[in-house]
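Visitor: Predicted model and sequence follow; I will ask about them next.
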Amino acid sequence: MNTFLQELSKKAAERWAAVLLGPGLLFVACVLVGRHQGFTRALDLAHLRAYVRSVSTDKAYQEPAGLVMAASVVLLGAAVAGLVASSAGGLVERLWLPAGPDWYVNLLVRWREWRWSRKEQAYRTVEAEARQELVRNRRRGIDTHSRSTELRRLLSRRNAYSERLPDQPTWMAQRMAGATARVEKRYRMDLAEIWPHIWSVADGQVRDDIQGVRDTLTGAGRTAAWGGGLLGVAAVTFWWPAAALGVVLLVTGHRRGRVAIDTLVPLIESAVDLYLREAARRMGVPCPYTFSPAVADRVTRVLRVQASDT
């Protein structure tokens, strides 16, 4: 038992160091360098070397007590920055998958509707022009240059944004809502209600796969949070390389988040397909062949009774 606890503590420490302390040290370094370099000497390596030399030759840092104190302050700052970034990562996830407030959600939905409508209008305009050109050239007996490539490109751009008129505030929220809608259409079940039961009966490998993607999404939010922190450093110190690095981390985090959601959605749907009947049986609802609407109604009643009892 002691060996198990020691290994568990070792893995937790390694994970903490890799996820929080390492980026935290980089953040502290950016703060120190940015404070010294500023805007005008952002890339002045000679100025930076002189600063490092002055610190290394300072007698206060050559004594063991001073060295230990400086290292402790740096490590403490890195740890605090890591904890703040971890908490801010959760906030970033809520921005990617917002549930409120209503004014914020509605504003984003209207913005996405407007952008989708522009892409849809561009596609419909080219489609109408191509059709008119085809009819006109047929009357004249002239070969028509195919615009199918352009139409496919415009359609792909529209569908990459959203396959239908958006009703969710972000692309990630739209993808998750799509999974909910497909489960509702296929099984007449509310995904939010049935998911805890699916999760409880799912195979260990399936749960590991879903949890791994979920951890990737958490890491993406944390990466974006580090990017936001570096933008804050740039705003305070005017050291523009921190802003450049912050933008890179923001974009990287957002793209990783989109990839994670794009992977998570089919995993969730496949888990529902595989384990919905088993979850129904565990709740005492016979499901011998297919998950019929009658079975869905009985499962829903069981879930509603459980919710009312709690």
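Guide: Nice, I can see it.
Visitor: C-alpha from now on. contacts and neighbour counts both.
Guide: OK.
Visitor: wait, what's in contact with Val80?
Guide: Contact partners of Val80, counting by C-alpha atoms under 8 Å, 6 or more residues apart in numbering, are Gly24.
Visitor: Show residues contacting whichever strand or helix holds Asp297.
Guide: Using DSSP states H and E, Asp297 sits within helix 293-309. Helix 293-309 is contacted from outside by Tyr187, Arg188, Met189, Glu193, Ile194, Ala280, Met283, Val285, Pro286, Cys287, using C-alpha under 8 Å, 6+ apart.
Visitor: Now render the residues you listed as JSON lines, adding secondary structure.
Guide: Putting those into JSON lines (DSSP: H, G, I helix; E, B strand; the rest coil) gives the following:
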{"residue": "Tyr187", "secondary structure": "helix"}
{"residue": "Arg188", "secondary structure": "coil"}
{"residue": "Met189", "secondary structure": "coil"}
{"residue": "Glu193", "secondary structure": "helix"}
{"residue": "Ile194", "secondary structure": "helix"}
{"residue": "Ala280", "secondary structure": "helix"}
{"residue": "Met283", "secondary structure": "coil"}
{"residue": "Val285", "secondary structure": "coil"}
{"residue": "Pro286", "secondary structure": "coil"}
{"residue": "Cys287", "secondary structure": "coil"}
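Visitor: Take this one as well and set it beside the first:
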Amino acid sequence: MTAFLSTIGDRLAERWISLLAIPGLIYLTALTAALTLGHQHWHDIGRLRARLDALAVDPGTHSPGAIAVSAVAVLAGAAAIGAFVQAVGTWIETVWVAGSHNLVTRRLTARRRRRWLAADSAYRTALVAAGRATIAEADDAGRLTEEAELRYAARERISLVLPHQPFWTGDRITAPEHRVRRAYQLDLAAAWPHLWLLASDGARAELTSARSSLMSAARLEAWSAAYLLLGALWWPAAVVGLLTAATAATRVRAAAASFADLTEALTDLYGKDLASALGIPCEGPLTRELGEAMTRALTKDPG
């Protein structure tokens, strides 16, 4: 038990250092540079060095007690900044997947729906034209087919399904729920806890990793906002914030797509196992009839 608690303590310490202390210390360093240099002397390293030398020769800095208190204060400040930014990251993640609950989010959702419907109409028109040209063996059949593929890709960039969320991330994460409902008539929200229990350790580990990547991307987005705010005092921090925001945006899309794809894949792979576990006869692939039967069993709907 002592060894177990020691191992847990080491892991918590490592996690505290990696998530809170180190990013917080880096931000405190940037804050010190911002307060010392400002916009006017943004690149004056000599000015920063002189400030550090002045602190070093201060008699109070040679006291062991003062050094210890300063070290604890710096670490506590770094941890506090890290914890605050992590909380902001959690809030950002919540906003990403939030539904249309107020006027602003409803308008954002409506705007995304209009864009998706326009892209869908353009894709269907191009698809019909390509189909007719292919049947008629027209010379431009290849070009029209390529045009239809481009229209399809443009629609998919907006959302895989008709948007129900104000932001792309929310629609991408919830897309499996709508796709599974459309394909199998299975209520994924009701089935998910059962599918999770039936999944293998490897499948759950992959999903957990994808979920962690999404959380990390949200934290990175929060850090980008922190550096953008610091840019009001020292403009190089704003550059760091913009680069961090661009990196976070890329990671968010990759993590959300990975998590959604793995969720849908787990449903496809373990749907039949769930039917068997519920005592529902299942032979062959998943069907809409089988999905409806599982949904009734999972939602305790006698009808």
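Guide: It's in. This is a predicted model, so every value here is computed, not measured.
Visitor: sorry, back to before: buried set for the helix holding Asp297 of the first structure?
Guide: Judged by neighbour count using 16 or more other C-alpha atoms under 10 Å, the buried positions of helix 293-309 of the first structure are Val295, Ala296, Arg298, Val299, Thr300, Val302, Leu303.
Visitor: will you turn these into a markdown table that also has distance to Gln62 of the first structure?
Guide: Listed next are the buried residues of helix 293-309 of the first structure as a markdown table, based on distance: C-alpha to C-alpha, whole Å:
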| residue | distance to Gln62 of the first structure |
| --- | --- |
| Val295 | 75 |
| Ala296 | 73 |
| Arg298 | 74 |
| Val299 | 71 |
| Thr300 | 70 |
| Val302 | 70 |
| Leu303 | 67 |
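Visitor: Out of those residues, flag the one nearest to His36 of the first structure.
Guide: Comparing the buried residues of helix 293-309 of the first structure against His36 of the first structure with C-alpha to C-alpha places Leu303 closest, at 60.6 Å.
Visitor: Give the aligned equivalent of the closest one in the second structure.
Guide: Counting by TM-score structural alignment, Leu303 of the first structure corresponds to Leu298 in the second structure.
Visitor: From Leu290 of the second structure, how far out is its match?
Guide: Distance from Leu298 of the second structure to Leu290 of the second structure, counting by C-alpha to C-alpha, to the nearest Å: 12 Å.
Visitor: ok, which stretches of the first structure are strands?
Guide: Using DSSP state E, the first structure contains no strands.
Visitor: what's the counterpart of Pro101 of the first structure in the second structure?
Guide: Checking TM-score structural alignment: Pro101 of the first structure goes with His101.
Visitor: same deal with Arg186 of the first structure?
Guide: Using TM-score structural alignment, Arg186 of the first structure lines up with Ala183 in the second structure.
Visitor: Pull the contacting residues for its match.
Guide: Ala183 of the second structure touches Thr287, Arg288, counting by C-alpha under 8 Å, 6+ apart.
Visitor: for Leu107 of the first structure, same thing?
Guide: Taking C-alpha under 8 Å, 6+ apart, one finds Pro169 in contact with Leu107 of the first structure.
Visitor: Which single one of the contacts of helix 293-309 of the first structure is nearest to Val92 of the first structure?
Guide: Nearest to Val92 of the first structure among those, with distances taken as C-alpha to C-alpha, is Glu193, at 25.0 Å.
Visitor: Against Arg182 of the first structure, how distant is the closest one?
Guide: Distance from Glu193 of the first structure to Arg182 of the first structure, by C-alpha to C-alpha: 14 Å.
Visitor: Please apply the same query to Trp171 of the first structure.
Guide: 16 Å.
Visitor: So those two - more neighbours on which side?
Guide: Applying other C-alpha atoms under 10 Å to Trp171 of the first structure and Arg182 shows that Trp171 carries more neighbours, namely 19 against 15.
Visitor: In the second structure, what sits opposite that one in the alignment?
Guide: Aligned partner of Trp171 of the first structure by TM-score structural alignment: Trp168.
Visitor: which residues touch that match?
Guide: Trp96, Ile158, Ser159.
Visitor: Neighbour-wise, give me the winner out of those.
Guide: Ser159 (23 neighbours).
Visitor: isn't that one right up against Ile173?
Guide: No. With contacts counted by C-alpha atoms under 8 Å, Ser159 of the second structure stays clear of Ile173, the gap being 10.4 Å.
Visitor: Against Leu108 of the second structure, how distant is the residue nearest to Thr105 of the second structure when sequence neighbours are not counted?
Guide: Spatial nearest neighbour of Thr105 of the second structure, excluding adjacent residues (C-alpha to C-alpha, 6 or more residues apart in numbering): Pro166 at 5.4 Å. To Leu108 of the second structure, Pro166 of the second structure is 5 Å away according to C-alpha to C-alpha.
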